[in-house]
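1. pasted the sequence and its predicted model underneath.
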Amino acid sequence: MTSTAFYPIGTPGQAWGAAERAQWLASQRRQRSYADDVLSRIDGLRERFDVQQYGELDYAPERFPLYAIRSRGWRDDLPTVLVTGGVHGYETSGVHGALQFVDRHAADYEGRVNLLVAPCVSPWAYERIHRWNPGALDPNRSFREGSPAPESAALMALVAPLLGRFLVHIDLHETTDSDESEFRPALAARDGKPFEPGEIPDGFYLVDDTDNPQPAFQQAVIAAVERVTHIAPADARGEIIGSPVVAHGVIHYPMRKLGLCAGITGARYTTTTEVYPDSPRATPEQCNAAQAAAVCAAIDFALAV
């Protein structure tokens, strides 16, 4: 079914131009603080971990430094694990789950893996509780050569010297009710396409890579998270967000083809987590804990193989 509801910016059937993008940008409001919520927590980790600034976003009059947290005992003979959060800035548990993992669990892997954690890839969007950057671009469709999204380009530059050494990359996301009420309608309007309503799954699920499926790895992560929060069931069509469910709580996307963050390392084990924070059956604390549990399970599985 195609909805006749119309997003309030643009003309139906016409992709946005500069004027519509400027109108959209003018409507965005800062709702929380990257400095207070994220940078202060990173500062609190400096005694135990190395912190690297890997870029800065210049969105005049604002500037946002980009930081990654690294294992202090980095060793070239160890495999490397990348954890990313906040690629979509509004997906709160991705950011705070990554920070919780570092604070509570990262020490368990000292001397076993090198950890590289970028907890908030899109700080401007974090503050606006939005999916896009100021150019109305989705960073998680922009991880490709010559990326137009500086958030994506900066992260790719960070990992480039380490390519070939990654064992695991886990990218922490959420699927929210606002995906259906705001972000997908905005996407349809931006691209001049009709909005086709979908269904938000109630629960946690994973996105595996179509071109590098790792079913046992995905199920190990699902099993760990299931001890923290519930797993999303398939809908009446046997799908989650329009993709066939291939195993309990798992769907497939072609990571590199779509320009997704989880496709940037070439790691053997990759996944994108999707937490549902709007569920009446989950608290913010559970959502953060589910993300941290997913990271631990991903590393544990990879090291045990």
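-> Thanks, I have the structure now.
2. alpha carbons only for contacts and neighbour counts from here, please
-> OK.
3. can you name the residues that contact the nearest residue to residue 284 once chain neighbours are set aside?
-> Nearest residue to residue 284 in three dimensions, chain neighbours excluded: residue 277, at 6.6 Å (Cα to Cα, 6 or more residues apart in numbering). Neighbouring residues of residue 277 by Cα atoms under 8 Å, 6 or more residues apart in numbering: 174-176, 283-284, 287.
4. let's see it at 7 Å
-> Contacts for residue 277 (Cα atoms under 7 Å, 6 or more residues apart in numbering) come out as 176, 284, 287.
5. who wins on neighbours among these?
-> For the contacts of residue 277, the largest neighbour count, defined by other Cα atoms under 10 Å, is 27 neighbours, found at residue 287.
6. that one contacts residue 278, doesn't it?
-> No: with contacts counted by Cα atoms under 7 Å, residue 287 stays clear of residue 278, the gap being 9.9 Å.
7. need the contacts of residue 277 in TSV with distance to residue 76 and secondary structure, can you?
-> Formatted as TSV, the contacts of residue 277 follow (distance: Cα to Cα, whole Å; DSSP: H, G, I helix; E, B strand; the rest coil):
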residue	distance to residue 76	secondary structure
176	39	coil
284	37	helix
287	33	helix
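8. alright, now check it against this:
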Amino acid sequence: MSERNCDAVRPAGASAATGIHFYPVGTAGQPWGAAELDQWRASQPRRRRYDQDVVPRIEALAERYEKVVYGRLEYGGESYALLALRDRRFDPGLPNALVTGGVHGYETSGVMGALEFLETRAADYAGKVNLLVAPCVNPWGYERVNRWNHDAIDPNRNFRADGPRECTALIELVRSIPGPFLMHIDLHETTDSDESEFRPAMAARDGDLYEPDLIPDGFYVVDDAENRQPEFQQAIVAAVERVTHIAPPDENDKIIGTPVVAHGVIEYPLRELSLCAAITGARYTSTTEVYPDSAHATPAQCNEAQVTAVCAALDYALTHA
């Protein structure tokens, strides 16, 4: 979710007392420069293929939905089309809803859940809502199983006018859609690798000390502190609880360092932090956080949890529009 708090298991080499953690790129206490960025990129091999895993499913769905190429990324000789699917006819009399996945490319169920929703459940909402779905916002990160983009930037803190292309292209797509959005749900995961890799990498990149945290075991959601919709969030949590377990608070009644405001719910000021869920200005927004590394959850359950969350969000928003 966010770079600081929605990454949270303690890895080998980390000390809870000192916050010391050796990351193999950079010098302790010094932010990365161009050489360190190049070294980091060289340590990120392609581990799966966007053009094999994601694009063919989008192409198959294009028989039912309009495929939109809303941008293109050019990174180190590699090219990625940014793809979305939308209802072929946007009815001005219906509300708009956005589903996003893969803002952090390594959060697999966000991508697969968005696609599975389109394949299995989206037809249930035909004639009720105008759907726009961007299944994989960060394809370079998807291929490297990384939260960052090619430039070691976390898209989910940078949805603003001067953000990276992954972010600005999605903002432009949303602005091209006529009429306001009623609902936006952004599909994420909190993984063990947040603590073993990505937060140490962030500390090294920024020249900061790494302070270990704990990974919450279970599903939770993030509400907007500036536009609280507690009943909406609880409807999502209640539906997902039938699929997978909900993350309990820690001994300080927090999840990832943030106070728990209700069962499975924390809050962030979405717009202030330039998070993806803020880009539509929708009345109903939620960021899901699935825990795929749990001993009590399978990949299929994680995908199902995301699909269930999308459906619960749509059902609530449409009922209370």
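-> Yep, that arrived. Just so we're clear, the structure is a prediction, and the values are computed from it rather than from any experiment.
9. circling back: let me know the closest of the contacts of residue 277 of structure 1 to residue 238 of structure 1.
-> Nearest to residue 238 of structure 1, judged by Cα to Cα, of these is residue 176 at 19.8 Å.
10. so who does that closest one touch?
-> 276-278.
11. so residue 301 of structure 2 is in which element?
-> Residue 301 of structure 2 belongs to helix 299-319 when elements are defined using DSSP states H and E.
12. packing partners for that helix?
-> Judged by 3 or more Cα pairs under 7 Å, 6 or more residues apart in numbering; DSSP states H and E, helix 299-319 of structure 2 is in contact with helix 108-120, strand 181-189, helix 230-240.
13. can we see that at 6 Å?
-> On a contact count with 3 or more Cα pairs under 6 Å, 6 or more residues apart in numbering; DSSP states H and E, helix 299-319 of structure 2 meets helix 108-120, helix 230-240.
14. quick one, which of those is nearest to residue 135 of structure 2?
-> It is, among those and with distance given as Cα to Cα, helix 108-120, at 5.1 Å.
15. chain center to the closest one: distance?
-> Distance of helix 108-120 of structure 2 from its chain centroid, counting by Cα atoms, centre = their mean, to the nearest Å, is 12 Å.
16. coming back round to it: mind putting the helices and strands packed on helix 299-319 of structure 2 into JSON lines with distance to residue 222 of structure 2?
-> Below are those laid out as JSON lines (distance: least, Cα to Cα, whole Å):
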{"stretch": "helix 108-120", "distance to residue 222 of structure 2": "15"}
{"stretch": "helix 230-240", "distance to residue 222 of structure 2": "8"}
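17. pipe those helices into a markdown table and attach mean neighbour count and distance to residue 217 of structure 2 per row.
-> Shown next, in a markdown table, are these (neighbours: other Cα atoms under 10 Å; distance: least, Cα to Cα, whole Å):
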| stretch | mean neighbour count | distance to residue 217 of structure 2 |
| --- | --- | --- |
| helix 108-120 | 23 | 16 |
| helix 230-240 | 20 | 14 |
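18. for residue 80 of structure 2, which of those helices is the nearest?
-> When these are ranked by distance to residue 80 of structure 2, counting by Cα to Cα, first place goes to helix 108-120 at 15.4 Å.
19. quick one: that closest one to structure 1 mean distance?
-> Compared with structure 1 after the fit, helix 108-120 of structure 2 shows a mean deviation of 0.3 Å (mean Cα distance after the TM-score superposition for structure 1).
20. show where that helix falls in structure 1, residue numbers please.
-> Taking TM-score structural alignment as the measure, structure 1 aligns residues 92-104 with helix 108-120 of structure 2.
21. contacts for the matching stretch, please.
-> 85-86, 119-120, 172-173, 287-288, 291-292 (Cα atoms under 6 Å, 6 or more residues apart in numbering).
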